[in-house]
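*Asks:* sequence first, predicted model second:
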Amino acid sequence: MRRSPWATLAVLALAQFIVVLDVTIVNVALPHIQADLNFSADSLQWVINAYTLLFGGFLLLGGRMADLLGPRRVFVAGLLLFGITSLVAGLSRSPEFLIGARAAQGLGGALLSPAALALLTMTFAHGRERNIAMGVWGGLAGLGGTLGVVAGGLLVDSLSWKWIFFVNVPIVIALVAVIPVFVRDVRHHDGARRTFDTLGAVLGTAGLMAVVYGVVRSEPRGWGSFEVLASLVGGVALLVAFVLVEARSKAPLVPLRLFRSRALSVSGGALALNGAAFLSMFFLTAIYLQQVRGDSALEAGVHFLPMGGAAIVGAVLASQLVQRVGTRTVQLAGTVLSVIGLLLLSQADAVGSYATEILPGLLIFGFGILGVGVPGQITAVSEVQHHEAGAASGVVNAMYQVGGALGLAIVTTLSITHVTNELTHGATQQAALVSGFERGLLVASAFAVANLLLTLASPQLQPTSEQLTEATAAA
């Protein structure tokens, strides 16, 4: 049976759309989730972190499974897991249950996302059609992040926070039903070794989660407590074991030789810092708008929309400018804008006008964030062999996700500590929250400053249109 490649693209892009949607749709529901399930302030971040950590930690294994088992099979398995865990998340009645469901949901995303991209590249021949398909893929993914906050606000205000998860279920059912009709069961035939680096995936993800847990628990327990020290030391030990396993594996999850490339190492670090700044800003601002300024969930979502629009415009401009002035120049401009946007946001108070105190910072940060991401992704794969470009893209994408999770843990812990100290010294709750918001955004801006310094070490490239399309779509 002949299948239209554009119908295949529609199925794959919609699946990727809901994966990206779930990263942002949750943010505006956080205050409602906290109140309904009695989350503590320091544990609330795990609603975000459980998803991003498992997504980033198992993204590479998901890509390897797609290569060995067939991308359509892994795509369907990931989609089913994503749908089932979305239903479970919506039915959650305790913080632990929701966090567990979000972790499993992240695993589902890690399976379906690389499999969908593999199906797309095997459906469209190299050249103009694939470039168009990649552009649609990347554009819909970006749109998912932008619409997530508004869709989340609508669902929370009109129904309840549970519907930000329930909404995935009918979409998943419909996609699974049409996959046999519209998506071919294509396979790689390259004689690759049929081995999984499951141990590497488990060690890497467990190590990162232990480190994040240690950072989070430092606020209530103190840095010198046994729980915190054991988590941090154990996490570092697991990460060391991960490196040793990868160095000796015949089919490593992360080919360590890739890091001999200065471009990949520097760009991977820059994208990790970019993820840390972005996820921290989104988390803090979503809570600030609702708990300090009194926004409804929908109002908070609408207030984020200009940033999404600015990010889309920023991505288009960055894509054009890198071919004229080079990747490093654009990336430096993006980091400067990110720093300025975060510093402006940190000056907001509880009663000032949204148009003068919030909007300028959101717009500038939105322009800047993809001014870092677009050239960073291009540079990351510039020095690797063509047959390893997919692995390199997977590595930097995972670094972005994990950097976001670790950065959010650091920013949230320092922000909560500051709020607690302010309350102890007699500040009102509103004043303490504003002060904690400011402290958190200043830490996020420190990530952006570190990114600025790191970008100075990146090479200056002027990519072709084809390299640009493929690199940004794989981001």
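*Replies:* Okay, I see it.
*Asks:* from here on, contacts and neighbour counts on C-alpha atoms
*Replies:* OK.
*Asks:* ok, for the residue positioned nearest the centre of the chain, nearest residue in space, not its chain neighbours?
*Replies:* Compute the mean C-alpha point of the chain, and by C-alpha atoms, centre = their mean the closest residue is residue 401, 4.4 Å away. Closest residue to residue 401 apart from its sequence neighbours, by C-alpha to C-alpha, 6 or more residues apart in numbering: residue 56 at 5.0 Å.
*Asks:* my read: the residue nearest to the centre of the chain touches residue 52, true?
*Replies:* Yes - using C-alpha atoms under 8 Å as the test, residue 401 is close enough to residue 52 to be in contact (5.7 Å).
*Asks:* next SSE downstream of the helix or strand harbouring the residue nearest to residue 401?
*Replies:* For residue 56, the host element (DSSP states H and E) is helix 46-69. Counting by DSSP H and E, the next helix or strand C-terminal to helix 46-69 is helix 71-90.
*Asks:* the residue nearest to residue 401 and residue 113, how far apart?
*Replies:* 11 Å (C-alpha to C-alpha, to the nearest Å).
*Asks:* swap in residue 207?
*Replies:* Applying C-alpha to C-alpha to residue 207 and residue 113 gives a distance of 23 Å.
*Asks:* what about residue 462, helix or strand, and which?
*Replies:* Short version, using DSSP H and E: residue 462 is in no helix or strand.
*Asks:* one more structure, for comparison:
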Amino acid sequence: MPKRWLALALLCLTGFMIILDASIVLVAVPSIEQDLTFSSGGVQWVPSGYALMFGGLLLLGGRVSDLLGRRRVLIVGLAVFAGSSLLCGFAWSGDALVLARGLQGIAAAVLAPSALSIVMTTFPDGPERNKALGIWGATSGVGGTAGSLIGGPVTDGLGWQWIFFINVPVCLLVIALAPVLLQDSRGPGKRGFDLTGAVTVTAALIVLVYAVIEAPESSAGRTTLLALVSAALFALFVLVEKRSAAPLVPLRLFRSRALIGGNLITIAFGLGAFGLNYVYTQYAQLALGISAIQYGLMSSVLAAAAVCGSMVGQNLVTRVGARPVAAVSLLLTGVGATAMSRLTVESGYFELAFWGLTFFGAGLGAGTVAGSISALAQVTGDDAGVASGLQNASFQIGGAVGIAVLSAVATAHSSGSSPAGLTAGYRVAFAACWAFVAVGLVGAGLLRTRATEPTAASPAAQPGHR
């Protein structure tokens, strides 16, 4: 096997781990809350603290990897991720766990763009890069949905601490093999950081995600105020980037319809993957009263369908283009969500849930491939780190927002704490996934048709000619 494909396997393992860590904790939250002491509502920061730091710092992570060397930054990030995972497992209080999860998120924000930019610089533009990005996108999609499958048996069998301990040997393996298998590279330019831009965009993202996560427990006025603060910070960021000699995010990137469309698609699938998975976890464990292991087995069909969908999707993108693959995939997830919205307390697993999860997973797998390829297809090597940071941020922030939005919808439409009352809210939340589909379809509409896409032989598709 060529060395570059072994390198891809190593990088995909890293990508799978950091995305998995965002979702696997959801299954373990009840056990964590029983063992550790939290203030009222404080346990929500175990999953959301990771998401906030991960999503908020991804853009800076991409810039750091471009300037300091992608392989070097990857290795340092792995070391920090391993150390913070140990701190999570040995956490002696709720506050200690939340702080350790935040450190994990910071490490993930550096790891994700470093790994993806190495993928882009390892494979030449064209069908081979499409295949590599398709495999990368598939591992990210599966990582976002496989948390319950892996987390259930680990939590019930070994204890919640082991959902963090299992990261350590993975990190050590990649650290050992990275100097042998991975190429180092960096983007040319000034060796400096746009600190003002980094602070403003990170603050804007953190405030935005914080506002959505806190919305179910906050007043409308407070949520609106936080949203306005976030918008003001984003506006300030744009102004800073226009005036910066070495901007954190070159605004020229947003002239690409493919980049904008691909990231909208990725946001949509992040919203749906994490949001639907979270609501189904609540339905299964609170309304049906099943164990974490049983839930993991029931939800495994989603991960399996996502794997199959990603393999089919990467071949179809190469043949017919990303636009139709993305559109059909989004509609498939909508069909799956519709089936889930028909669930009742008496519904048999193979009556609705099995089919809903299958359709949703197939669309998720194929669609994340199309979104990833679209977002990065027209990016030069110089901007690989920041573009990959944007693409990863889209999925992660979409996931944090999706959980918050669907949780709020479910709470607002529940009719009491009985299983039937809770299920009434969950049904509406599943149906609300169509709003996420709409976001993705807007992104798909921005993509070029196959006939107008640059080919591998055209100057636009060649490195250095974009």
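*Replies:* Sure, I can see it. Since the structure is predicted, the reported quantities are computational estimates derived from the model, not experimental observations.
*Asks:* TM-score for these two?
*Replies:* The TM-score (TM-score structural alignment, normalised by the length of the second structure) is 0.85; 456 aligned residues with a C-alpha RMSD of 3.3 Å.
*Asks:* that older thread, so who does the residue nearest to the centre of the first structure touch?
*Replies:* 52-53, 55-56, 272, 275 (C-alpha atoms under 8 Å, 6 or more residues apart in numbering).
*Asks:* nearest to residue 216 of the first structure, of those residues?
*Replies:* For the contacts of residue 401 of the first structure, the minimum distance to residue 216 of the first structure (C-alpha to C-alpha) is 14.0 Å, reached by residue 53.
*Asks:* now name the helix or strand holding the nearest residue to that closest one once chain neighbours are set aside.
*Replies:* Computed as C-alpha to C-alpha, 6+ apart, the closest residue to residue 53 of the first structure that is not its neighbour in sequence is residue 402, at 5.7 Å. Residue 402 of the first structure belongs to helix 389-424 when assigned by DSSP H and E.
*Asks:* buried residues in that helix, which are they?
*Replies:* 389-420, 422 (16 or more other C-alpha atoms under 10 Å).
*Asks:* tell me what angle that helix forms with helix 46-69.
*Replies:* 170 degrees (axes from the mean of the first three to the mean of the last three C-alpha atoms, to 10 degrees).
*Asks:* which one of the contacts of residue 401 of the first structure is nearest residue 212 of the first structure?
*Replies:* Closest to residue 212 of the first structure, out of all of the contacts of residue 401 of the first structure and judged by C-alpha to C-alpha, is residue 53, at 9.4 Å.
*Asks:* correct me, but the closest one touches residue 106?
*Replies:* Yes - the criterion here is C-alpha under 8 Å, and residue 53 of the first structure meets it with residue 106 at 7.5 Å.
*Asks:* quick one: the helices in the stretch 301-450 of the second structure, in order.
*Replies:* Per DSSP state H, counting those that start in this stretch, the stretch 301-450 of the second structure carries helices over the ranges 322-340, 354-376, 384-413, 419-431, 433-446.
*Asks:* cool, and the stretch 201-350 of the first structure?
*Replies:* 226-248, 262-291, 297-325, 327-346.
*Asks:* so what does the shortest one touch, helix or strand wise?
*Replies:* Translated: helix 327-346 of the first structure. Where contact means 3 or more C-alpha pairs under 8 Å, 6 or more residues apart in numbering; DSSP states H and E, helix 327-346 of the first structure is packed against helix 297-325, helix 359-380, helix 429-455.
*Asks:* burial of the residue lying closest to residue 444 of the second structure once chain neighbours are set aside, as a residue count?
*Replies:* What sits nearest to residue 444 of the second structure in space, not counting adjacent residues and going by C-alpha to C-alpha, 6+ apart, is residue 323, at 5.4 Å. Counted with other C-alpha atoms under 10 Å, residues neighbouring residue 323 of the second structure total 26.
*Asks:* what separation is there between residue 323 of the second structure and residue 221 of the second structure?
*Replies:* In terms of C-alpha to C-alpha, residue 323 of the second structure sits 39 Å off from residue 221 of the second structure.
*Asks:* tell me the buried residues in the lengthiest helix in the second structure?
*Replies:* The residue-count maximum for a helix in the second structure (DSSP state H) belongs to helix 3-35. Across helix 3-35 of the second structure, burial judged by 16+ other C-alpha under 10 Å covers 4, 7-8, 10-29, 32.
*Asks:* what sits against the closest residue to residue 344 of the second structure other than its chain neighbours?
*Replies:* Excluding its sequence neighbours, the residue lying closest to residue 344 of the second structure (C-alpha to C-alpha, 6+ apart) is residue 423, at 6.5 Å. The contact partners of residue 423 of the second structure, by C-alpha under 8 Å, 6+ apart, come to 283, 287, 343-345, 414.
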